[in-house]
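1. Below: sequence and its predicted model.
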Amino acid sequence: MLKSEEGKLIILSGPSAVGKGTVITALMDEYQDISYSVSVTTRQPRVDEEDGVDYFFVSETEFKEMIDNDEFIEWAKVHENYYGTPKKCVEDTLASGQDVILEIDIQGAAQVKKSYQQGVFIFLAPPSLEELEARIQKRGTDSQKAIEVRMENATEEMERAENYDYIVVNDEVEEAVEKVKSVIIAERCKVD
């Protein structure tokens, strides 16, 4: 099948605990020609997270040096921590013809849209804000104050979902994965 020489940049955003990581893991299990872009963050790793696999964990000083050196496609301060997408790795992977998927917040997606208008922007939404709060509580990794901040951010994020090319509701993970796969397949078939 004909494939464009450059890979597609796929951006997946959505509120905290909506299931972005779960959807991406399922996609990565099925597609070998999608590369996951590992983000850089200043937040502390969770118990099950591994440096260089889930995130590159750095100090705030290191992160700010990377900003000064223009090493990010996008970066933002979210939930009191910095997050960013390393530029060189993404651009090299796209140039090799492989698709790259970014799991980033709405601030970062807005930055990416300015530089990569050809990107595919997908917003993963919860079935309801009540369900989202239950998922955050179930995760058991956040204080009550952190949950309140995440819920405030989720409300704002939901209002800005209209800035995306596609919205997929993650009610049932398998259905959400199928819808995201359909978007990717359609975008790969699109005539430029």
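-> Thanks, I have the structure now.
2. going forward, measure contacts between C-alpha atoms and count neighbours the same way
-> OK.
3. With adjacent residues omitted, what lies nearest to the residue positioned nearest the centre of the chain?
-> Among the residues of the chain, the one closest to the centroid is residue 103, at 1.2 Å (C-alpha atoms, centre = their mean). Spatially, and ignoring its direct neighbours in sequence, residue 103 is nearest to residue 12 (5.0 Å; C-alpha to C-alpha, 6 or more residues apart in numbering).
4. Same question for residue 66.
-> Here the nearest residue to residue 66 in space, its sequence neighbours aside, is residue 72; by C-alpha to C-alpha, 6+ apart that works out to 7.2 Å.
5. Also residue 137?
-> Using C-alpha to C-alpha, 6+ apart, the nearest residue to residue 137 is residue 147, at 7.5 Å.
6. this is the comparison structure:
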Amino acid sequence: MSFKGKMLVFTAPSGAGKTTIVRHLLSEYEALDFSISATTRARRDYERHGRDYYFMSPEEFRYRAENDEFLEWEEVYEDQFYGTLKSEVDRLWSMGKHIVFDIDVRGATNIKRLYGDDCLAVFVKPPSVEVLIKRLRDRKTESDASFAKRVKRVKREMQYEHDFDKILVNDLLEVTLKEAEYLVEGFLNIKNE
């Protein structure tokens, strides 16, 4: 019988720190590996296909969605799709790994619904919306129009925090990382290697 691991889903509005938390957990636990999402958004200079995302055209994404190749997917903004390929889950489980997701709120709720108790869904919350907006502004990665869309989305996503198994408030990063470690160890019944 093939390995069927568990899933840890981290979600948050942009800028709340979920990617930092996920990277930390991946560096601490050999039993975990990262689910690489597919997207149609433009690749940033520092990103690599197959490491950060599977970058594809909107046409390819739609084709794969129509052929039921995604576990979950969403059109986040017009012609900007994100999703989890079923083949990605198969790839990671074939390696004997538990899967860590860094995805949006809707994708997280869909995966939790599909996998139930085999999935721990964690909402990473900033100390306040104002702090989150400042973090986004300080990134300086977006145009004014893109920034405005993201802030609107952030405010909407914050309303879903109580739909998740756990809420991590990311105020002091060191404390948040330790709390995330406790969640992982408790859910998977493992210790930091």
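-> Noted; the coordinates are in hand. From a predicted model like this one, the values you see are computed outputs, not experimental measurements.
7. quick revisit: is the residue nearest to residue 103 of structure 1 located within a helix, as I assumed?
-> No - going by DSSP: H, G, I helix; E, B strand; the rest coil, the assignment for residue 12 of structure 1 is strand, not a helix.
8. contacting residues around it?
-> Contacts for residue 12 of structure 1 (C-alpha atoms under 8 Å, 6 or more residues apart in numbering) come out as 20, 101, 102, 103, 104, 121, 122, 123, 124.
9. for the third one, helix, strand, or coil?
-> Think residue 102 of structure 1. With three-state DSSP as the criterion, residue 102 of structure 1 reads strand.
10. What residue in structure 2 is paired with residue 73 of structure 1?
-> When structure 2 is aligned by TM-score structural alignment, residue 73 of structure 1 is paired with residue 71.
11. With residue 34 of structure 1 instead?
-> So, by TM-score structural alignment, residue 34 of structure 1 is matched to residue 32.
12. Pull the number of nearby residues for that match.
-> Residue 32 of structure 2 has 23 neighbours, counted by other C-alpha atoms under 10 Å.
13. Roughly how far does the nearest residue to it once chain neighbours are set aside sit from residue 9 of structure 2?
-> Spatial nearest neighbour of residue 32 of structure 2, excluding adjacent residues (C-alpha to C-alpha, 6+ apart): residue 98 at 4.9 Å. In this view, residue 98 of structure 2 and residue 9 of structure 2 are 11 Å apart by C-alpha to C-alpha, to the nearest Å.
14. do residue 142 of structure 2 as well
-> Distance of residue 142 of structure 2 to residue 9 of structure 2, given as C-alpha to C-alpha: 26 Å.
15. Compare neighbour counts for these two and give me the winner.
-> Under the criterion of other C-alpha under 10 Å, the comparison of residue 142 of structure 2 against residue 9 puts residue 9 first, with 27 against 12.
16. now the helices for structure 1?
-> For structure 1, applying DSSP state H gives helices covering 20-30, 60-68, 87-95, 106-115, 129-139, 144-159, 173-189.
17. Make TSV from those and add mean neighbour count and distance to residue 5 of structure 1 to it.
-> Putting these into TSV (neighbours: other C-alpha atoms under 10 Å; distance: least, C-alpha to C-alpha, whole Å) gives the following:
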stretch	mean neighbour count	distance to residue 5 of structure 1
helix 20-30	16	21
helix 60-68	14	29
helix 87-95	16	7
helix 106-115	18	19
helix 129-139	15	39
helix 144-159	15	33
helix 173-189	16	11
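18. of those, which approaches residue 48 of structure 1 most closely?
-> helix 129-139 (12.1 Å; C-alpha to C-alpha).
19. which residue lines up with residue 112 of structure 2 in structure 1?
-> Using TM-score structural alignment, residue 112 of structure 2 pairs with residue 113 in structure 1.
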